[in-house]
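1. got a structure for you, letters missing:
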C-alpha cells in the first residue's frame, strides 16, 4: 500500500501555485483552497471580502518515496517573493499572504530549516517574511478554480505575467537554487 502525505503552501493567488508543483513525478494532486480561517466551508467571495480569516493555499498530496518534502519546499520558495508578508505581487491582504502550513513535526523542522537557509543565503536584502504555522482545516475551492491554468490558459498566462510574478521569478529565481545545499 502506498503512503501519501500532504503539504500545504500559500503563495498569493492559488491559481499560480498549482502549475509549478503539478509537473513533478510523485505529486499525486494539487488542490486549490482556503485554510487558516474561522468560517466553515467558505466561498471565494467570502474569502476575498477578507473577514473569514482564510488564506488562499494549495494542498499537495505527494508520494514521499518519489519526491521529498524538502524538494516541495524548494519549489514553493521559487514561486513567491519571500520578503513580502502583506500579499504576493498584485494580490494584497491576508488572504494572499505567503505561508507554510506544516502537517507534522518533521515538516515543521524542514520548513524552519529551509527558511533559515534562505535567510542565510543573503539572496534577498530584506528579511524572509513567510509564516510557518500548523495546518488547519483545508477547504477545497470551487471547481472552476481547480487546475485553472489548464481550464483557462490564456487568462492564466496573462494574469501570471501582469501580476508581476513572472518577472520577479525570472529576475530572482531562474536557474538559481533556493538554498546552497542543492
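-> Noted; the coordinates are in hand. Quick caveat: nothing in here was measured; it's all calculated off a predicted structure.
2. When you work out contacts or count neighbours from here on, use the C-alpha atoms and nothing else.
-> Fine.
3. Following the chain onward from the longest helix belonging to the chain, which element is next?
-> Counting by DSSP state H, the longest helix found in the chain is helix 105-121. Remark: after helix 105-121, the chain's next helix or strand is strand 131-134, criterion DSSP states H and E.
4. okay, now the one to match up with it:
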C-alpha cells in the first residue's frame, strides 16, 4: 500500500448524506464528518448549527491516490449536490450547509477549477454554479454520534434523505442514486 495517503475535503450540505457516497469506493480509507472554514476553534455541532461560526459541515476523505484518483473523488462530489444553491442544500438552509471544495494542494485546486468550469459550460444547470473553491482550513471532526450516521441509524438516514429532496435532484440531474 502507498504510504502517501491524501485528503479531500468537501462541503455538500448535511454531512450525514455525504459520507456513504464516498465510503463505498476502493481506495477510500476513511470519511470523517466535521467542520471547516470558520473562525471558532474546536466548534461543537450546537455552535455550528447556529450559522454564526462561519463553519461549513464537511466530510474529510482520506484516500490512497494509487487506487482512486482525486478526479474520480471530485466527480462523485459534484453528483451529490446542487451546485447552484448558494444558501444551503435541499431542505437544509443556512451558511453551514453551503457547498465548497477545500483544496489541499495546487493540483486539487486546478482540478476543482477545471471541473467547475466544465460543469458551468455543460448546460446542465440554468443557474450559475455557486460552489466555492477554497484553500483547506483547519478541520474539526464532528461529535462521535455524527460519524457513520448511515451505518448507525440506517432508518433515520433513509428518512432524512427522502425528506431532503437530495435523491430526487440527483436522479433528475445525474441519473444516479
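-> Nice, thanks for sending it over. Just so you know, these numbers come straight off a predicted model, no measurement behind them.
5. Which neighbouring elements make contact with the longest helix of the first structure?
-> Under the contact criterion of 3 or more C-alpha pairs under 8 Å, 6 or more residues apart in numbering; DSSP states H and E, helix 105-121 of the first structure touches helix 69-77, strand 98-102, strand 131-134.
6. check the fit of it onto the second structure and give the mean distance.
-> Mean deviation of helix 105-121 of the first structure relative to the second structure after superposition (mean C-alpha distance after the TM-score superposition for the first structure): 0.4 Å.
7. so where is that helix in the second structure?
-> Using TM-score structural alignment, helix 105-121 of the first structure corresponds to residues 106-122 of the second structure.
8. Now do that stretch: everything it contacts.
-> For stretch 106-122 of the second structure, the external contacting residues (C-alpha atoms under 8 Å, 6 or more residues apart in numbering) are 70, 71, 74, 101, 103, 128, 129, 133.
9. Neighbour count and distance to residue 59 of the second structure added to those residues, as TSV?
-> Formatted as TSV, those follow (neighbours: other C-alpha atoms under 10 Å; distance: C-alpha to C-alpha, whole Å):
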residue	neighbour count	distance to residue 59 of the second structure
70	18	15
71	14	17
74	20	12
101	24	10
103	21	13
128	13	24
129	17	20
133	18	15
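10. biggest separation within these, which pair?
-> Within those, 70 and 128 form the most distant pair, 23.7 Å apart (C-alpha to C-alpha).
11. And the residue lying closest to residue 73 of the second structure once chain neighbours are set aside, which helix or strand is it part of?
-> Distances taken as C-alpha to C-alpha, 6 or more residues apart in numbering put residue 22 closest to residue 73 of the second structure, at 7.4 Å, once the chain neighbours are dropped. Counting by DSSP H and E, the element that carries residue 22 of the second structure is helix 16-23.
12. tell me the average deviation of that helix from the first structure after fitting.
-> Compared with the first structure after fitting, helix 16-23 of the second structure deviates on average by 0.2 Å (mean C-alpha distance after the TM-score superposition for the first structure).
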